[in-house]
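Peer 1: Next comes the sequence, and after it the predicted model I'd like to discuss.
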Amino acid sequence: MNLSKIKTILLALGVTIMAFSMILFPEESFNASIRGLNMWWEIVFPSLFPFFVISELLIGFGVVKFMGVLLEPLMRPLFRVPGVGGFAWAMGMATGFPAGAKLSTRLRQEKQLTKVEAERLVSFTNSSSPLFIFGAVSVGFFHNPRLGILLAIAHYLGNFFVGLCMRFYGKKETRKYKQKKSLWMIFHQAISSLHRTRLINKKPIGKLLGDAVISSIHTLLMIGGFIILFSVINKLLYQLNITLLLAHATEYILMLFNLPKQLGVPIIAGIFEITLGSQMTSQVSAASLMQQAMITSFILGFSGFSVQAQVASIIAETDIKFKPFFMARILHGFLAAVITYVFWKPFAEKFHIVSGNNAIPVILQEHDLWWESTLHLFVKVGPIITIISLLVYIYFFIRNMDSTK
């Protein structure tokens, strides 16, 4: 029996087990689905949709090309990607998963990136959003908003180092780049690129907006499906005791790093889905806050199979390989955990992470309240934004169908 047949049998067996598990545990499966739907409905959709639409419009109007020329002297020497990668990097940090993959794919489709450059770029432009790190993880799970400062620094700094490491990927590729240009020449070239892109793209504004809405919501519906699916899978794995079995295998690794074995289950849960893994990590009383922060940083860096499946689905539209992204996620997880450990002592003292609310500077108290109120605002307003956006999507979709008849 060859490897391909074995793979087919294992995949069929896995799907069959999941199907029977959903029949055996209908209530748990339903609750897990609702949990995933609420995450998408309240937080993911309203936070990502505006950025996705604006990104599509910025690409269509040539603004990304303009920024790319300006950022070329920074991005090319550091990460060996064109300047347009700076836009994907910034939007990925601001909006969270999987915006970096979405933008990298679009830039590859626009032929603004080579295959290797796109694989480099997608590896370090996908990260958790500040809203998720501060709002969901720090406030929602740990009830400690100041912990988010350290988690965010470890996460984004880790991603920066991943980008530096990935510059050595595809080493044999050569591309000429002239570094010696005056600021005026760079700016003039950027303006020319902006104008050229606008002239090439002859779509009217209404058509561009409609296409941006349709493309964005298609992607967000796919993301929602993956979030719900992996929420159910994670729950079923726990019900079948597979999570506990895998957690036992991690105990020896945890002992090597002097970490409590109780963190094994949260790690396995986080490997599949970051939200549940982060939540379970915050509930392990046997671990210190520093140990919980390290594991949470690893989970955020690895991103979980749920996010990785979303990225794999998005980049499948191009010739971008998934393997470099997967290896980068492993590297990011370990780098973020190490950075958390190294920075823990100075940050814990400076930002009063461990101490309660006693003798906290006013500026930090305001910081705490801002993230808490932002999270509550998204939970309250998010579903309304989602419904309105879906109605707009239906309008543009019907209009596009009528125009093609």
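Peer 2: Cool, got the structure.
Peer 1: switch to C-alpha atoms for all contacts and neighbour counts from now on
Peer 2: Fine.
Peer 1: Could you find the closest non-adjacent residue to Thr95?
Peer 2: The spatially closest residue to Thr95, leaving aside those adjacent along the chain, is Ser129, at 5.1 Å (Cα to Cα, 6 or more residues apart in numbering).
Peer 1: same deal with Ser128?
Peer 2: Nearest non-adjacent residue to Ser128, counting by Cα to Cα, 6+ apart: Gly96, 4.4 Å away.
Peer 1: distance of that neighbour from Leu300?
Peer 2: 11 Å (Cα to Cα, to the nearest Å).
Peer 1: what's the overlap in contacts for the two?
Peer 2: Common contact partners of Gly96 and Leu300 (Cα atoms under 8 Å, 6 or more residues apart in numbering): 127-128.
Peer 1: the more surrounded of the two?
Peer 2: Shown here are Gly96 and Leu300; by other Cα atoms under 10 Å, Leu300 has more neighbours (31 against 22).
Peer 1: hang on, the earlier thing: neighbours of the residue nearest to Thr95, how many?
Peer 2: Number of residues near Ser129 (other Cα under 10 Å) recorded here: 24.
Peer 1: That one contacts Ala90, correct?
Peer 2: No - the pair formed by Ser129 and Ala90 falls short of the contact definition of Cα atoms under 8 Å, at 10.8 Å.
Peer 1: Now do the contacts for Gly333.
Peer 2: By Cα under 8 Å, 6+ apart, Gly333 lies in contact with 158, 297-302.
Peer 1: Pick out the most distant pair among those residues.
Peer 2: The span of the contacts of Gly333, defined through Cα to Cα, is set by Gly158 and Ile299 at 12.5 Å.
Peer 1: Second structure follows, compare the two:
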Amino acid sequence: MERILDQSKWKTILLAGVGIFLALVLVLYPEEGFRSSVRGLKIWWDVVFPSLLPFFITAELLMGFGVVHLMGVLLEPLMRPLFRVPGAGAFVVAVALISGNPMGSKLSTRLREQKLLTQAEGERLVCFTSTSGPLFIFGAVAVGFFENAKLGLVLATIHYISTITVGLCMRFYRSDDPPSPQIGSRRENLFIRAMRAMHRARIKDGRPIGQLLGEAVTSAVQTLLMIGGFIIIFSVFVHLLTYVGITKLFSIFLAFLFQTFSIPATLADPSIAGIFEMTLGSQVVSEPDVQASIFAKIVLVSAFLAWNGFSIHAQVASVLAKSDIRYKPYLFARILHVCFAIAFTFLLWPILDHLVTEKPTSITVFWNTTGETSTEWRTYQYLCLIVFLLGIFYRFFTSKGYQKTTTR
């Protein structure tokens, strides 16, 4: 008990220290804080708000109409065997793949509130529905930053394959927990059972169309205001850390670590930016001044998309706080997603490289003519070691002993 209290005290001191530091920097450099705040506000107003608002409103309407229950019955035979979540999770997967973060966590929380998911199923669902949307991958990253539309196909293929792989892995998380009950009776025809489930859900909701639409708009705007606040504060935080030179210290350490793994040290600065905000990191790594191969840049951007950035982490944690779905499984899934994204980039690059390079290469480029392993191949070997160690940690994470301690 004393140890827990000591940890709590240190956490309080750390959080207070960060808050005091941020306040002091804002007081000392108000002009820089204002500029970065305006930049974050512009990103939210010009990109995030108009792109996510229709999806948020539509998702709320579909849930009120009972479409979630319809998909829950129709896709039950697919979702439970593959991902160990009820068929209603397919609705979250579909909307999250289209709209991107943080839609998956928001809808998972709503399904948990409606008792359509257990706590374990909600945590599994959040882990593989926190994805980047195709609009962001193709529009912002591929076309906007790299000015290469074909690059979006490469990034999207890697991102979504690794996302599905994470979902297949997380099905073993808390595998002994009882599943949520299935909707309807198995004796009925599947389609009839789905239609009846949708009708019962709409009648049970009971809200007229005007009230449902008004509450959908209100809920969507409130959620987007919360997202906008996180985008602005992280824009200010990252810019001020860079302005006062703190990120330079992290960059030096990361450059040394990259050299150890035979990774170009020029990618250290973009990596620091991508850890905090994947949009900023993707923009920095796409600049011509960053001296690295297109392959190395794709590896890094794939890692950014899988990690989500601390800005998305904060948004997801805020949404999950409204339910009993915990943040730790989501954090672990992001680490797992990063490893899978990097691994699939190495594995699929010989197949996809012709989309972004003029001279297609093959797997033989990873081996020099002198017989010595190239930097890319050495990096791949290190990656295999990291995935192996992560697999050991994952085994511990899904063990019965760990699960008992986390469910108390």
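Peer 2: On my side now, so go ahead. Since the model is a prediction, treat every value here as computed from it, not as a measurement.
Peer 1: In the second structure, what residue corresponds to the residue nearest to Thr95 of the first structure?
Peer 2: Residue correspondence to the second structure (TM-score structural alignment): Ser129 of the first structure is matched to Gly133.
Peer 1: Can you give me every residue that contacts its match?
Peer 2: Going by Cα under 8 Å, 6+ apart, Gly133 of the second structure touches 96-101.
Peer 1: Over to Ile149 of the first structure?
Peer 2: Phe134.
Peer 1: what about the alignment partner in the second structure of Thr340 of the first structure, neighbour count?
Peer 2: Superposed on the second structure with TM-score structural alignment, Thr340 of the first structure falls opposite Thr345. Residues within reach of Thr345 of the second structure, counting by other Cα under 10 Å, total 26.
Peer 1: ok so Thr345 of the second structure is a helix residue?
Peer 2: Yes - using DSSP: H, G, I helix; E, B strand; the rest coil, the assignment for Thr345 of the second structure is a helix.
Peer 1: coming back round to it: quick check: of the contacts of Gly133 of the second structure, which has the highest neighbour count?
Peer 2: Ala96 (25 neighbours).
Peer 1: Which residue in the first structure aligns with that residue?
Peer 2: Looking across to the first structure (by TM-score structural alignment), Ala96 of the second structure lines up with Gly92.
Peer 1: ok, now Ala292 of the second structure?
Peer 2: Using TM-score structural alignment as the criterion, the counterpart of Ala292 of the second structure in the first structure is Ala287.
Peer 1: now Ala16 of the second structure
Peer 2: Under the alignment (TM-score structural alignment), Ala16 of the second structure pairs with Ala12 in the first structure.
Peer 1: Please apply the same query to Leu168 of the second structure.
Peer 2: Under the alignment (TM-score structural alignment), Leu168 of the second structure maps onto Leu164 of the first structure.
Peer 1: likewise Val68 of the second structure?
Peer 2: Match for Val68 of the second structure (TM-score structural alignment): Val64.
Peer 1: and what of Trp45 of the second structure?
Peer 2: Matched by TM-score structural alignment, Trp45 of the second structure corresponds to Trp41 in the first structure.
Peer 1: What residues does its match make contact with?
Peer 2: So Trp41 of the first structure contacts 382-383, 386 (Cα under 8 Å, 6+ apart).
Peer 1: show me what contacts the residue positioned nearest the centre of the first structure?
Peer 2: Central residue of the first structure (Cα atoms, centre = their mean): Phe97, 2.1 Å from the mean position. Contact analysis of Phe97 of the first structure by Cα under 8 Å, 6+ apart lists 126-129, 307.
Peer 1: Pull up the aligned stretch in the first structure for the longest helix along the second structure.
Peer 2: When the second structure is parsed with DSSP state H, its longest helix is helix 209-243. Per TM-score structural alignment, the counterpart of helix 209-243 of the second structure in the first structure is residues 205-239.
Peer 1: average gap between the matching stretch and the second structure?
Peer 2: Stretch 205-239 of the first structure differs from its equivalent in the second structure by a mean of 0.6 Å after superposition (mean Cα distance after the TM-score superposition for the first structure).
Peer 1: Tell me how far Gly72 of the second structure lies from Ala194 of the second structure.
Peer 2: The separation that Gly72 of the second structure has from Ala194 of the second structure, given Cα to Cα, amounts to 8 Å.
Peer 1: correction: Phe261 of the second structure
Peer 2: From Phe261 of the second structure across to Ala194 of the second structure, the span is 52 Å (Cα to Cα).
Peer 1: what's the answer for Trp307 of the second structure, then?
Peer 2: Distance, Trp307 of the second structure to Ala194 of the second structure, by Cα to Cα: 36 Å.
Peer 1: who's more crowded, the two?
Peer 2: Neighbours were tallied for Trp307 of the second structure and for Ala194 using other Cα under 10 Å; the higher tally belongs to Trp307 (27 against 23).
Peer 1: what's the nearest residue to the more buried one if we skip its chain neighbours?
Peer 2: Distances taken as Cα to Cα, 6+ apart place Arg334 nearest to Trp307 of the second structure, at 5.2 Å, with adjacent residues excluded.
Peer 1: The one you found: what's it in contact with?
Peer 2: Neighbours of Arg334 of the second structure in contact, by Cα under 8 Å, 6+ apart: 127, 306-308.
Peer 1: And the helices in the stretch 101-250 of the first structure, which stretches?
Peer 2: 115-124, 130, 147-166, 183-200, 205-239, 242-256 (DSSP state H, counting those that start in this stretch).
Peer 1: Tell me which of the ones you listed approaches Ile59 of the first structure most closely.
Peer 2: Between the helices of the stretch 101-250 of the first structure, helix 183-200 lies closest to Ile59 of the first structure; by Cα to Cα that is 8.9 Å.
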